[in-house]
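> pasting the sequence and the predicted coordinates here, then a few questions.
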Amino acid sequence: MAAKFVLKMSGDQFMFNLVSGNGQTVLTSERYTTRAAATNGIASVKKNAANDRMYEMTASGKRFNLKAGNGQVIGGSQNYASEDGAKAGMEAVKSAAAEALVDDQTAET
């Protein structure tokens, strides 16, 4: 299975997950008020995922955030059991994001 961005609704807001080729969610977006804003978020992940400087480990070292060029968080990881697990998650985002297709599960509004 190829990696993909799953664009979906969360209540009345839009969000996406980056799902790796093995079916694991490796990044979950912030919530967006419009589909267009969520789509822009996906484009920002694709643009910034390969840049190590755009990642920030949380204080626990078991989660990370990916930031856009303006410093805003685009998405975050799950909680990992260890810092090494979180670092492996970052690598999964880096390798999956650029070529991932979008699976749009939202209804056109």
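That came through fine.

> CA only for contacts and neighbour counts going forward, please
OK.

> quick one: the strands in this structure?
Ranges of strands within the chain are 4-10, 13-19, 25-29, 55-57, 64-67, 73-76, 101-104, based on DSSP state E.

> how close does the spatially most central residue of the chain sit to residue 96?
Nearest to the mean C-alpha position of the chain, by C-alpha atoms, centre = their mean, lies residue 27 at 3.4 Å. Taking C-alpha to C-alpha, to the nearest Å as the measure, residue 27 falls 10 Å from residue 96.

> excluding chain neighbours, what is closest to residue 29?
residue 75 (3.9 Å; C-alpha to C-alpha, 6 or more residues apart in numbering).

> quick one, what contacts residue 42?
Contact partners of residue 42, counting by C-alpha atoms under 8 Å, 6 or more residues apart in numbering, are 5, 16.

> dropping in the other structure now:
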Amino acid sequence: MAARYVVKKTSAGFRFNLVAGNGEIIATSESYTTKAGALKGIEAVKANANAPVDDQTGN
């Protein structure tokens, strides 16, 4: 199975998870007050997913 975005309703609003093909959650969004906001968040992740790594671990 391919990776997918899963939108869920929570007590605080809406949230999405990015789920890998093996079913493991690899990212969780902030809470959104509307489903439309969560869907816009998914589009933002898709548009910016090719961002560079900013390693601040000092190693």
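In hand now; what should we look at? What you see is a predicted model; the values in this text were computed from it and never measured.

> my guess is the residue nearest to residue 29 of the first structure contacts residue 55. True?
No. Here residue 75 of the first structure lies out of contact with residue 55, judged by C-alpha atoms under 8 Å, at a distance of 9.9 Å.

> which residues do the two both contact?
Common neighbours of residue 75 of the first structure and residue 55 (criterion: C-alpha under 8 Å, 6+ apart): 65, 66, 67.

> export the residues you listed as JSON lines, with columns for distance to residue 48 of the first structure and neighbour count.
Shown next, in JSON lines, are those (distance: C-alpha to C-alpha, whole Å; neighbours: other C-alpha atoms under 10 Å):
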{"residue": "65", "distance to residue 48 of the first structure": "12", "neighbour count": "21"}
{"residue": "66", "distance to residue 48 of the first structure": "8", "neighbour count": "28"}
{"residue": "67", "distance to residue 48 of the first structure": "8", "neighbour count": "21"}
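
> export those residues as a markdown table, with columns for distance to residue 41 of the first structure.
Formatted as a markdown table, these follow (distance: C-alpha to C-alpha, whole Å):
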| residue | distance to residue 41 of the first structure |
| --- | --- |
| 65 | 13 |
| 66 | 11 |
| 67 | 10 |
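
> ok, those residues vs residue 40 of the first structure, which is closest?
Distances from residue 40 of the first structure to those, taken as C-alpha to C-alpha, are shortest for residue 67 (13.3 Å).

> residue contacts, the closest one?
If you count contacts by C-alpha under 8 Å, 6+ apart, residue 67 of the first structure has them with 48, 54, 55, 56, 73, 74, 75.
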